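K.L.:
Here is a sequence with its predicted model. Questions after.
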Amino acid sequence: MTRANTPMKPQRENDFAYQAVYRYLTVLINASVSGCAVRLPSLRQLAERLNVSISTIQYAYSLLEKEGRVYSVAKSGYYAQASALMVPSGNASDVLEAVYGNARRPGMCVLSADEPASLQSLDSPLLMLERELLRQYPRQPQLLAQPCGELELRTVLAARYTVSPVNCWHADDVYVGADLRSVLEILIAVLQLRGVTVLVESPCDWMILRLLEAAEVRVIELPLQADGQLDPQQLLTLLQSERVGLILLSSALSLPHGSLAPDANRQLIAHLLANHGTWVLENDCSSELADEPCVQRLRDWLDPDRLLVFSAFDRLIGVEAPYGFVLSRQWRTELQRHFLLRSFRLSATRQKALARLFTSGRIDQHLQVLRRLLKERRTQLNHLLRERLGDAVEIVEPQGGATLWLRSVRRVDMSEVFQHLLRQQIVIAPGELFSLNGHYPHHLRLSPISHSDLDLPDVVGRVADALRLAPGD
């Protein structure tokens, strides 16, 4: 008899033989799964091979089926799921690919997303307004296309960001691109950041981090304190010891952290940066999602001539408004040249419709509803996590946004938690994605917005079980 067919040591059924079968099948699946489904041994074959009953094999298969690792086909048998459900091991970029890939698979419970507008969007009103404009106005010739964005939209944005005669913007200071990623790529090129030292508020959005990494920017992460404040002394030390070319900070609400630093702290940080003449790149993507929308922005205390602000519409409005934009008083020639070279083919009518959603007040009304709905969902998730996990996790009390940031008090292997939940068709965002330097290995970000057909208490129960059962130090 070959080694592969050597029976396991006899076990009594009440000694949970199915656990040994489960472990055997797990190794078998990991070794055999490639890019396509793989047929697994039949119940009878495994019963004979492992010297256990068919019912034990059946129970082990049923556990794997509930976890999403196998599926059955009538009159054919069991098959291992394609490898897209398996998590690559190694580095954060592998995990990021697994998060993105699995979040797009049908039937997955996605707790990793941060898409606030998916809860309540303005896509339909935007498209209806666009159709009305198409009926009212003929299509403009391509020669009249504006490479930096439609003038009407840029004018509206400039007015929305103007708060005083000093902190003011004009349409020529606004640049609209196809999406946030392309706008940030242009900024990195215009500012010539390759090899430059950039301070980044941490934790930070993974897309921004990967863009900086790909551009060979030297990133130093500036960690947020538990209450969302930045340490002024730590910042001062870095400004004095490093040749900092730029600092990337949130305008108000810091995501994924979910915190809102006190005005006094942000004002102090702004004064430190002004004293050192540091260029500031302000992330304004989430400021409108703060529970208290009237808070002052970081830019209110900064020199507008040493400031760039970027944001996007899709988080607030929906997927039909994918555009990103940047505001800058400086770098006008270079920004115009790069936007012209990109040749973004953006719908002028869609941009006009977007501008009119702003001028009509429709977006501000929408934001009031969206903030309320997001807070209700976050509160529900927060309550369930505290109920199921108690003191086992520390949760940042969110002050806006669509997610929760939490840390396991026990030093668990979060990659094991990630894999365990993927096998149950649940996708989370491990904390390691939000750092380039290996920070937050025991953290995760969760969103209560999209949890498929599963009941949220049930999903939270599975997350709690995965955290409890994960190996730790």
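P.N.:
Arrived safely, thanks for sending.

K.L.:
CA only for contacts and neighbour counts going forward, please
P.N.:
Fine.

K.L.:
by contact count, what packs against the host helix or strand of Tyr59?
P.N.:
With elements taken from DSSP states H and E, the one containing Tyr59 is helix 54-66. Where contact means 3 or more Cα pairs under 8 Å, 6 or more residues apart in numbering; DSSP states H and E, helix 54-66 is packed against helix 17-32, helix 43-50, strand 70-73.

K.L.:
just the helices in the stretch 251-400 of the chain please.
P.N.:
263-275, 332-342, 348-359, 362-389 (DSSP state H, counting those that start in this stretch).

K.L.:
Now distance to Thr56 too, for these, in a markdown table please.
P.N.:
As requested, the helices of the stretch 251-400 of the chain are arranged in a markdown table below (distance: least, Cα to Cα, whole Å):
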| stretch | distance to Thr56 |
| --- | --- |
| helix 263-275 | 61 |
| helix 332-342 | 61 |
| helix 348-359 | 60 |
| helix 362-389 | 31 |
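
K.L.:
any idea which of those is most buried?
P.N.:
helix 348-359 (a mean of 20; mean count of other Cα atoms under 10 Å).

K.L.:
I'd like the distance from that helix to the chain centre, please.
P.N.:
27 Å (Cα atoms, centre = their mean, to the nearest Å).

K.L.:
One more to weigh against that first structure:
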Amino acid sequence: MKDKNDFAYQAVYRYLVRLINEVQTDSTLKMPSLRQLARRLRVSISTIQSAYSLLEQEGRICSVPKSGYYALPASCEETLTGEGGSVLDRLYHNVRRPGVNMLSGDEPSLLLASQGVLLGTERELVRQYPQRLDTGFQPFGDMELRSALAARYTHDAQDCWHAEQVYIGPDLLGMLKAVVHTLRLAGSCVLVESPCHWTQLRLLQSLQVQVVEMPLDDDGGVRLAELDQLLTEHSISLAILSSRLNPVRGSVAPLHNRQAMAHQLNRQQIWVLENDSHGELAFEPRDTCLREWIDPQRLLILGSFDKLLGPEAPYGYLLCRHFEPLWQDYFLLRAFDLPPVRQKAIARLCSSGRMDQHLTELRGLLEARMQVMGQLMDQHLGRWVRFEMPRGGSGIWAETQQGVDLRQVFDTLLARRLVIAPGELFSLSGLHRQYLRIGYALDWHQDVPKMLETVGEAIRLSQIR
């Protein structure tokens, strides 16, 4: 079944997609269990779990506790009409359905997916370890990868990290959940910059965290007086902030603004969780990271590999100098079973310098596609939106004219099998209703100019008179 040029995970994913697309009924279909598929396809259960997790993120399947996974039939045309449910529900249910195009995705690695930098390294390891790699019980992640990450984040002899301060988990959201659980944040206030990705917002909300949103200004910085007011009005337990690049806007706060914000947080003795999931995608990677000004005794760092290496490397990681017994208890209880060879492959990429080479090439491709998308948006959407070119990442944050009903735009485009991400998705308190995000890390074999022309027409038709 497996193509020699593919991970087992990719082959399993394609097998499941075909299985789902064969559904012809109007009801859901129960999918095979993890163990059934592992035996049928002769792969590990963790490989099956990775494929199922991505399908669930794409809205193709849903999981039912104590029952299993269920596929939603691809022929459900009623979900393409935009009727019923929230905007987020409809986005999840329709994205990547057959014939539906996603114009607001956040998959920067898509532009380099065919290069196979991780695949090549994993092949080298398989040749080096022809028998199944037995690394023993490593509930906190592969030690080689933990050491590589500690070295990557070490700044100097004073600001250094060690392998025992690094923890590896299934994905970014899983690690964020670990933070909320371990620090006992349920019921407490957590400060986030806004816009913030909807997956993080909804996860925090589902864990009974009170989310306090801090809107960014036009330059991508924080209004310091407003921050001071929020810190006064709310008992903030944790601030979740970008390392340098806001993932949604692609903006980088001015240096003096980041320094002043860090000073305010330090003065109030606020714990800071620095989100570094997109930090390496800043077009000027030498920009100083927020962590360099945060009190190291109150700093945690959250990151992941999927935006850099693709869905074959979904793992998240956390760096923390404190609460070692609590982190160990959390991970020991869950005993995540992560493929050791793939973890070692990522570690070798980091330690050999090939990760940096890969990122240099990826940033170059992203910046080139950004320029093309900006020109196309000027041509097809110039009458309806205004935007600043991002300083990194994979999307353009655009503001529509007053009077544009973006929910109606979303519904109109959905009926035409085109999905966008309205700005309201990136807030829990109703912010950004006049914004939308257009991604440029997409399949450029599509007729992108035509897609933008369709967006412009939908905006024109939606204007509130």
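P.N.:
Sure thing, it's come through. Quick caveat, the model's predicted, so the values are computed rather than measured.

K.L.:
out of the helices and strands packed on helix 54-66 of structure 1, nearest to Val244 of structure 1?
P.N.:
Closest to Val244 of structure 1 of those is helix 17-32 (Cα to Cα; 46.0 Å).

K.L.:
For the closest one, give me every contacting residue.
P.N.:
With Cα atoms under 8 Å, 6 or more residues apart in numbering as the contact definition, helix 17-32 of structure 1 has outside contacts at 11, 38, 50, 52, 56-57, 59-61, 63-64, 80.

K.L.:
how many degrees apart are that helix and helix 43-50 in direction?
P.N.:
Angle of helix 17-32 of structure 1 versus helix 43-50, following axes from the mean of the first three to the mean of the last three Cα atoms, to 10 degrees, is 100 degrees.

K.L.:
And Cys285 of structure 1, what's its match in structure 2?
P.N.:
By TM-score structural alignment, Cys285 of structure 1 lines up with Ser277 in structure 2.

K.L.:
roughly how far apart are its match and Leu308 of structure 2?
P.N.:
9 Å (Cα to Cα, to the nearest Å).

K.L.:
A strand includes Tyr125 of structure 1, no?
P.N.:
One correction, residue 125 of structure 1 is Pro, not Tyr. No: using DSSP: H, G, I helix; E, B strand; the rest coil, the secondary structure at Pro125 of structure 1 is helix, not a strand.

K.L.:
That one maps to what in structure 2?
P.N.:
Using TM-score structural alignment, Pro125 of structure 1 sits opposite Val117 in structure 2.

K.L.:
Now stretch 117-135 of structure 2: buried residues?
P.N.:
Neighbour counts over stretch 117-135 of structure 2 (16 or more other Cα atoms under 10 Å) mark 117-119, 121-123, 125-126 as buried.

K.L.:
And these, which two are furthest apart?
P.N.:
Most distant of those, by Cα to Cα, are Val117 and Val126, 14.6 Å apart.

K.L.:
For the residue nearest in space to the middle of structure 1, give me its contacts.
P.N.:
In structure 1, the centroid-proximal residue (Cα atoms, centre = their mean) is Asp114; its distance is 4.9 Å. Neighbour list for Asp114 of structure 1: 402-403, 447 [criterion: Cα under 8 Å, 6+ apart].

K.L.:
Check the gap between whatever residue of structure 2 lines up with it and Lys307 of structure 2 for me.
P.N.:
In structure 2, Asp114 of structure 1 lines up with Asp106, judged by TM-score structural alignment. Going from Asp106 of structure 2 to Lys307 of structure 2 by Cα to Cα gives 8 Å.

K.L.:
got it, and Leu230 of structure 2?
P.N.:
Taking Cα to Cα as the measure, Leu230 of structure 2 falls 31 Å from Lys307 of structure 2.
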